[in-house]
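S.K.: Next comes the sequence, and after it the predicted model I'd like to discuss.
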Amino acid sequence: MIDSHCHIDFDDFSEDRAAVLERMHAAGVKHAICISVNLADFPRVLALARSRPNLWATAGVHPDYQDVEEPTPEGLCRLASDPKVIAIGETGLDYFRLKGDLSWQRERFRNHIRAAKQVGLPLVIHTRAASADTLGIMREEGASSCGGVMHCFTEDWETASAALDMGFYISFSGIVTFKSAESLREVARKLPLDRILIETDAPYLAPVPHRGKRNEPAMLAATANFLAELLSIKREAFIELTTANCYCLFNRLQKSYEH
């Protein structure tokens, strides 16, 4: 298994991070991708990724972070020059948490796509209550040329289908295990198996039966087990499949795996 999206650099893990990583290994999670959410914290994310051969980083600024240093395509490309950085993001649009003039959010998203295309790395995209604009900008900026993943997917089939058409993967978090998420499970049932990724988004969104607890990479197993049963696939086959998908998307991770 590969946790394709987590935030184990956060202070939530400051007291027991070593134990969290031990549990991750024991649960069969081979790699974890530690996601950047702003430029100020990027050095912390990168330091964590460098500390272990199976931890990786991304470079980007989350759309919910408003009053922070704005990333430029050139700046993101510089950060991505480190071989431990395997994607650009987390980026995208979020009209749920923030209101008003969000033109800055859209321009930030465009800058991430431009950087990803320049360095040849995939995008990690966050979209919430903004699917039409997210897809529109992806098309306008030619995001299909670099590809990426729609992380912690919670949108409808039409959004998933449009992302698939642009060569993107769809990643499921613990939300797919929640009782209220039947519409999301319907999306999962329709997806081609070679486009599915899994993630924790730790410390958030712990899957059933851990819901309400601090999430961590070891809990990825619960989401994998749930989806395997939902899709009528043997657990081992589903894990092998989603792991292969992750290696296929993240080319720097693939090169590490091959060597």
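M.R.: Great, that's in hand.
S.K.: all contacts plus neighbour counts: C-alpha atoms, from now on.
M.R.: Will do.
S.K.: Please list the outside residues in contact with the top strand by length along the chain.
M.R.: Across the chain, the longest stretch assigned as strand under DSSP state E is strand 85-94. By Cα atoms under 8 Å, 6 or more residues apart in numbering, the residues outside strand 85-94 that reach it are 35-37, 46, 56-64, 76, 79-80, 105-106, 108-109, 112-113, 115-116, 121-130, 133-134, 250-253.
S.K.: Filter the residues you listed down to just the buried residues.
M.R.: Among the contacts of strand 85-94, those buried by neighbour count (16 or more other Cα atoms under 10 Å) are 35-37, 46, 56-64, 76, 79-80, 105-106, 108-109, 112-113, 115-116, 121-128, 133-134, 250-253.
S.K.: show me where the stretch 1-150 of the chain has helices.
M.R.: Taking DSSP state H, counting those that start in this stretch as the test, the helices found in the stretch 1-150 of the chain are 17-26, 42-51, 73-79, 103-119, 131-140.
S.K.: Can you say which of those helices is nearest to Phe96?
M.R.: Ranking these by proximity to Phe96 (Cα to Cα) places helix 131-140 first, at 11.2 Å.
S.K.: residues of the closest one that come out buried?
M.R.: Of the residues in helix 131-140, those buried (16+ other Cα under 10 Å) are 131, 133-135, 137-138.
S.K.: what's the answer for stretch 171-187, then?
M.R.: 171-178, 184-185, 187.
S.K.: Let me see the residues that make contact with it.
M.R.: Residues external to stretch 171-187 that are found in contact with it (Cα under 8 Å, 6+ apart): 4, 149-157, 160, 196-201, 205-208, 220, 223, 226, 230.
S.K.: how far off helix 131-140 does the helix or strand hosting Thr159 point, in degrees?
M.R.: The secondary structure element spanning Thr159 is helix 157-165 (assigned by DSSP states H and E). Between the axes of helix 157-165 and helix 131-140, defined by axes from the mean of the first three to the mean of the last three Cα atoms, to 10 degrees, the angle is 20 degrees.
S.K.: Got another one to weigh against that:
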Amino acid sequence: MLVDTHCHLDFPPFVEDLDSVISRAAAVGVRSMVTIGVTLDRHPGNLAVAERFDDVWCTVGIHPNEADTAPEVTVDTLIRLADHPKVIGFGETGLDYFHKRAPKEVQEHLFRVHIAAARETGLPLSIHSRDAIQDTADILREEYEKGPFKAVLHCFGGSPLLAEVGMELGLLFSIAGVVTFPNARSLHEIIPSVPLDRLVVETDAPYLTPVPHRGERNEPAYAAFTAARVATLKGVDMEEFRRASTDNFFRLFTKARRPRTAGH
């Protein structure tokens, strides 16, 4: 089986056919998925999606592009919202200097709030970093010195610095459909050096649709194409990669349960 570790099943493109989306994913072995939080206002709807399906989980958090929607959110608020069997982590959180939709200082503050919640609860967080590699690396190292926390680098893009920091701090690397793009050379070059026990896959659906479906809406079933490309880059067969990445996910997201009928 495979796990789509990062998707957005509460987003409008899935309103009409979510049951079919989940069925198509299961048909190709994508048995579990995590629908990721982006704002606190959207959390009830995202949680409802997770509650509707046995093997869909969710996180709670504020995307850096939405940081100014709740700039004063506290660690206690995040921890309270995570006190639900279906909420298995925090985020997505981090820094985004590409869109510039929220001030850098607000993004940084909320990033540290999410990290503190992860540290206090032991739940992992999903980290977003776009055009902010150095600041992301600096904050991760500074916060880790205060005490360890668990995290996954969402949509890892092949940055040598983030690879170094991720390895240093014991983070997981989540690979999205970008890896199937011919021009993703830095990612192609760095994946072979990332240990198999640090890799998971994601879709970021409905975004970042992999080859051969570019131009279409992305969905969890397409994680299989990403997994196949990563397995090739790692020089392992697909079954070995499926097993390893699934084990990696459940080792990090300890609140999630394996599907009842799916071993590895």
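M.R.: Alright, I've got the coordinates. Because the structure is a prediction, the values reported are computed rather than measured.
S.K.: what's the TM-score for these two chains?
M.R.: TM-score for the superposed pair, counting by TM-score structural alignment, normalised by the length of structure 1: 0.95. Supporting figures: 259 aligned residues with a Cα RMSD of 1.9 Å.
S.K.: picking that back up, wait, which of the helices of the stretch 1-150 of structure 1 is closest to Leu241 of structure 1?
M.R.: Between the helices of the stretch 1-150 of structure 1, helix 17-26 lies closest to Leu241 of structure 1; by Cα to Cα that is 18.9 Å.
S.K.: once the two are aligned, what's the mean deviation for that closest one against structure 2?
M.R.: Once superposed with structure 2, the aligned residues differ from helix 17-26 of structure 1 by a mean of 0.8 Å; criterion: mean Cα distance after the TM-score superposition for structure 1.
S.K.: Off-centre distance for that helix?
M.R.: 20 Å (Cα atoms, centre = their mean, to the nearest Å).
S.K.: mind listing what's buried in it?
M.R.: In terms of neighbour count (16+ other Cα under 10 Å), helix 17-26 of structure 1 has its buried residues at 17, 20-21, 23-25.
S.K.: Turn those residues into TSV, columns for distance to Glu90 of structure 1.
M.R.: Shown next, in TSV, are the buried residues of helix 17-26 of structure 1 (distance: Cα to Cα, whole Å):
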residue	distance to Glu90 of structure 1
Arg17	22
Val20	22
Leu21	22
Arg23	25
Met24	22
His25	25
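S.K.: now for these, which pair is the farthest apart?
M.R.: Considering Cα to Cα, no two members of the buried residues of helix 17-26 of structure 1 lie farther apart than Arg17 and His25, which are separated by 12.5 Å.
S.K.: Per the alignment, name the residue of structure 1 opposite Ala184 of structure 2.
M.R.: Here Ala184 of structure 2 is matched to Ala181 in structure 1, going by TM-score structural alignment.
S.K.: typo on my end, Ala118 of structure 2
M.R.: Matched by TM-score structural alignment, Ala118 of structure 2 corresponds to Ala116 in structure 1.
S.K.: so what's that match up against?
M.R.: 77, 87-88, 122-123, 146.
S.K.: Can you tell me which of the residues you listed carry over to structure 2?
M.R.: Among the contacts of Ala116 of structure 1, the ones whose aligned partners also stay in contact in structure 2 (both residues aligned by TM-score structural alignment, their matches' Cα atoms under 8 Å) are 87-88, 122-123, 146.
S.K.: Which one of those residues is nearest to Asn245 of structure 1?
M.R.: Closest approach between these and Asn245 of structure 1, by Cα to Cα: Pro122, at 13.0 Å.
S.K.: how near is the residue nearest to Arg130 of structure 2 when sequence neighbours are not counted to Thr136 of structure 2?
M.R.: Of all residues beyond its chain neighbours, the one nearest Arg130 of structure 2 is Asp96 (4.7 Å), with distances taken as Cα to Cα, 6 or more residues apart in numbering. With the distance defined as Cα to Cα, to the nearest Å, Asp96 of structure 2 ends up 9 Å from Thr136 of structure 2.
S.K.: Pull up the overlap in contacts between these two.
M.R.: When contacts are counted by Cα under 8 Å, 6+ apart, the set common to Asp96 of structure 2 and Thr136 consists of Ser129.
S.K.: Let's have the buried residues of stretch 171-187 of structure 1 in CSV, adding distance to Cys246 of structure 1 and secondary structure.
M.R.: Listed next are the buried residues of stretch 171-187 of structure 1 as CSV, based on distance: Cα to Cα, whole Å; DSSP: H, G, I helix; E, B strand; the rest coil:
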residue, distance to Cys246 of structure 1, secondary structure
Ser171, 10, strand
Phe172, 13, strand
Ser173, 15, coil
Gly174, 18, helix
Ile175, 20, helix
Val176, 19, helix
Thr177, 21, helix
Phe178, 24, coil
Leu184, 21, helix
Arg185, 20, helix
Val187, 19, helix
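S.K.: quick one: which of the residues you listed is nearest Asp9 of structure 1?
M.R.: Ser173 (18.2 Å).
S.K.: Look up how far His151 of structure 1 lies from that closest one.
M.R.: 8 Å.
S.K.: try Trp56 of structure 1
M.R.: Look at Trp56 of structure 1 and His151 of structure 1: by Cα to Cα, they are 16 Å apart.
S.K.: Flag every buried residue along stretch 218-229 of structure 2.
M.R.: By neighbour count, with 16+ other Cα under 10 Å as the criterion, the buried positions of stretch 218-229 of structure 2 are 218-229.
S.K.: His25 of structure 1 matches what in structure 2?
M.R.: In the superposition onto structure 2, His25 of structure 1 corresponds to Ala26 when matched by TM-score structural alignment.
S.K.: Hmm, Tyr222 and that match touching each other?
M.R.: No: taking contact to mean Cα atoms under 8 Å, the distance of 11.0 Å between Ala26 of structure 2 and Tyr222 leaves them out of contact.
S.K.: before we move on, back to that, OK, contacts around the match of His25 of structure 1?
M.R.: Contacts for Ala26 of structure 2 were tallied using Cα under 8 Å, 6+ apart; they are Ala221.
S.K.: Helix, strand, or coil at Pro182 of structure 2?
M.R.: Pro182 of structure 2 falls in the coil class when you classify it by DSSP: H, G, I helix; E, B strand; the rest coil.
S.K.: Distance check, it against Lys255 of structure 2.
M.R.: Separation of Pro182 of structure 2 from Lys255 of structure 2 (Cα to Cα) stands at 36 Å.
S.K.: between the buried residues of helix 131-140 of structure 1, which is closest to Asp101 of structure 1?
M.R.: For the buried residues of helix 131-140 of structure 1, with Asp101 of structure 1 as the reference and Cα to Cα as the criterion, the closest is Asp133, at 13.7 Å.
S.K.: what's the counterpart of the closest one in structure 2?
M.R.: Counting by TM-score structural alignment, which is the criterion used here, Asp133 of structure 1 corresponds to Asp135 in structure 2.
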